[in-house]
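Engineer: my questions concern the predicted model and sequence given below.
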Amino acid sequence: MTADLAGGYDLVVFDLDGVVYLIDKPIAGAAEAVGQLRGRGTAVAYATNNASRRAADVAAKLTGMGVAAEPAEVLTSAGAAATVLSEKFPAGSRVLVVGADALRDEVREAGLTPVAAADDEPVAVVQGYGPEVGWSVLSEASLAVRAGALWVATNTDRTLPSPRGPLPGNGSLVAVLRTALDRDPDLVVGKPGPALFTTAVAQARAERPLVVGDRLDTDIEGAVTAGLDSLLVLTGVSGPADLLAAVPAQRPTYVAADLAGLFRPAAESAVPPAAEDAGGWRVARDGDTVTLDGAGDPVVALRLLCAATWSGVPLSGIKAASDAAREVLSSWRL
């Protein structure tokens, strides 16, 4: 058994946006991390809420970035949504598709008939991210749902990570309909629902799976819901302040700056850490206040502070007692 974090698991399920790549740019070290896992015989899977590409297209994109991937290893919310609809409605049923061509293709391949207008009397509306989604199709979806169509969202991620910063995600588009209809979707298929993860585990016949993600409200909450260990990497959406304020349902087993954390001892990423694992930092708690002193790896400081904030210290109660501590807290906007 390998002594590093990844060595304790027989399957690693990666989120994509914010973990392996940012839009169309690979994150440094991702290809090497996947290659190292494959080299030691660890199974790999990819689970994404992005419904704008089919599994084969995602695998091709990853391969083009130097990240080894097979279509069968990719689970998308588009494919999952189409499967759910095919189980609920007879073959040939009309489904109004809000999203990219990939979602439309998944619906068609599932034996259903994609349509674009409420006048086609669809039995359901399925809504996924698509960069060309606009007022016209959202209006048709609104009319269809008001007429009784089942409303299924592939996911409700408010944002997508990008090299320029967070961009509006499917959740922002779902919010348009939520405002117009004054209600939530009937079903959200993707993360934080556990289906993508449990499917990956079943396909790999894994006994010790690990989920790696960048979002607390989807990747990590989905892992917690599925009863799986998880690693939060700080290369995407959720940052240190988010982790410090995380509710129990969104708390990861581990946290690391990036995927290199997979290949360090698990104890160096466990959150919260053992009290003696300070790495040059010192924390002292006094009631609702915790003081950070010393210097060292910011992720170690983050792990130490999680022990305090997860047990009742508010973010406003975090204080700095050294220049390095002040610099770290400032970089976290605390």
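Structural biologist: Yep, it's here.

Engineer: okay, CA-based contacts and neighbour counts for the rest of this
Structural biologist: OK.

Engineer: flag every buried residue along stretch 279-299.
Structural biologist: Across stretch 279-299, burial judged by 16 or more other C-alpha atoms under 10 Å covers 279, 281-283, 289-295, 298-299.

Engineer: same question for stretch 14-25.
Structural biologist: Neighbour-count burial for stretch 14-25 flags 14-22 (criterion: 16+ other C-alpha under 10 Å).

Engineer: among those, which ones are in strands?
Structural biologist: 14, 21-22 (DSSP state E).

Engineer: mind putting these into TSV with distance to Pro273?
Structural biologist: Below are these laid out as TSV (distance: C-alpha to C-alpha, whole Å):
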residue	distance to Pro273
Phe14	23
Tyr21	28
Leu22	29
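
Engineer: put this next to the first one:
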Amino acid sequence: MTETATPVRRTAPGGSERPLTDAYDTALLDLDGVVYAGAHAIEHAVDALDAARTAGMRLAYVTNNASRPPRVVAEHLTELGVPAEPADVINSAQAAARLVAEKVPAGSKVLVVGGLGLEEALAELGLVAVRSLADGPLAVVQGFDPSVGWTDLAEAAYAVQSGLPWVASNLDLTVPRARGIAPGNGTLVAAVRAATGVEPEVAGKPLPPMHRETVLRTGAERPLVVGDRLDTDIEGAFNGGVDSLLVFTGVTTPELLLAAPVEHRPTYLAADLRGLLVPHPAVTPVDGGFGCGGWVAGVEAGVLRLSGAGDRWDGLRALCAAAWTVLDAGGAPVDGRKALADLGF
């Protein structure tokens, strides 16, 4: 796999005559909202990943969550029934630490606003984590951790105001939890940004540093990015020029997908991780519209129309092609409410 390939400007979801486990050698899986939500596995995730592994696909876990070291994430996955080693986990803390290491001398102190994941990622590269500007850090690195509070954010603001380089692991505004959607690192970064007027350099998905870190650590030849977020997982795959599978077990809704700009359009879509195990039907032009499975979709007067019958995900694939065609022609997002309701979304 090359470090940077040409992004594909997708006008419809793609098709694969083979199961994705056969078409790709490595699944680069997001975690929150894809494999688990908080302490619990997503429905069907454990069995689907076991089947993918049995089929010969390598599983690597690529997450913007910088709060926990890879060994802790691997232990959590194993407890959930998804066997994993620390080397199988690539997180934004590692990408952020590498950015910091390129800015300061070896052995430098770095102010950490975040959890143990950031501390261990820095130590791996010979940097020393500290928690106060008074300790003499040469840079600031910020990542998500549930323990981050006002005192930590204030310390980051003081350090950034002093002129130190500031690296954020990611800008995800939210994180899925068992009880619902909670504030993520992007929300906490916004507090420091508002206090200082400074923009951080960002390491995580969808930006190139995270893709580079993934390339360095997995060596995948035919990777498939698997995620639930359009603006991180899918855009990250687009920026890296690799294919992607969107699953609807996290934050993305069908409504959001229909309005997706080019960089947020996945190659494939599925209800959950069982989508790795099956072929995916292609979308084809049909009588001025688009067909997939037993469905035909088109647009009339700014409203999506759908006819036919069959698997509802095939219907959504056809609707995406129709909606994206209008967007690419410079039109406004179409009204898909009735068509989606007809599919049971």
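Structural biologist: Here it is on my side, so go on. Since we're looking at a predicted model, the values are computed, not measured.

Engineer: circling back to that earlier point, now tabulate the buried residues of stretch 279-299 of structure 1 in TSV and tack on distance to Gly92 of structure 1 and secondary structure.
Structural biologist: TSV is the format used below for the buried residues of stretch 279-299 of structure 1 (distance: C-alpha to C-alpha, whole Å; DSSP: H, G, I helix; E, B strand; the rest coil):
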residue	distance to Gly92 of structure 1	secondary structure
Gly279	61	coil
Trp281	62	strand
Arg282	63	strand
Val283	62	strand
Thr289	61	strand
Val290	60	strand
Thr291	62	strand
Leu292	61	strand
Asp293	64	strand
Gly294	65	strand
Ala295	63	coil
Pro298	55	helix
Val299	52	helix
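
Engineer: any chance of those in a markdown table with distance to Ser230 of structure 1 as columns?
Structural biologist: Listed next are the buried residues of stretch 279-299 of structure 1 as a markdown table, based on distance: C-alpha to C-alpha, whole Å:
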| residue | distance to Ser230 of structure 1 |
| --- | --- |
| Gly279 | 22 |
| Trp281 | 25 |
| Arg282 | 26 |
| Val283 | 25 |
| Thr289 | 28 |
| Val290 | 26 |
| Thr291 | 28 |
| Leu292 | 26 |
| Asp293 | 28 |
| Gly294 | 29 |
| Ala295 | 27 |
| Pro298 | 20 |
| Val299 | 16 |
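
Engineer: now, which of the residues you listed sits nearest Val224 of structure 1?
Structural biologist: Val299 (21.5 Å; C-alpha to C-alpha).

Engineer: give the equivalent position in structure 2 for that closest one.
Structural biologist: Counting by TM-score structural alignment, Val299 of structure 1 corresponds to Trp313 in structure 2.

Engineer: its match touches Ala270, doesn't it?
Structural biologist: Yes. Trp313 of structure 2 is within contact range of Ala270, at 6.9 Å (criterion: C-alpha atoms under 8 Å).

Engineer: show me the helices in structure 1, by range?
Structural biologist: 30-39, 55-64, 77-88, 101-109, 135-146, 170-181, 195-204, 221-226, 240-244, 298-309, 323-331 (DSSP state H).

Engineer: give the buried residues for the last one.
Structural biologist: Across helix 323-331 of structure 1, burial judged by 16+ other C-alpha under 10 Å covers 324-326, 328-329.

Engineer: now for the buried residues of stretch 14-25 of structure 1: which two are most distant?
Structural biologist: Between any two of the buried residues of stretch 14-25 of structure 1 (C-alpha to C-alpha), the greatest distance is 13.6 Å, for Phe14 and Leu22.

Engineer: if we can go back for a sec, in CSV, list the buried residues of stretch 14-25 of structure 1 along with distance to Thr2 of structure 1.
Structural biologist: As requested, the buried residues of stretch 14-25 of structure 1 are exported to CSV (distance: C-alpha to C-alpha, whole Å):
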residue, distance to Thr2 of structure 1
Phe14, 20
Asp15, 23
Leu16, 25
Asp17, 28
Gly18, 27
Val19, 23
Val20, 23
Tyr21, 27
Leu22, 30
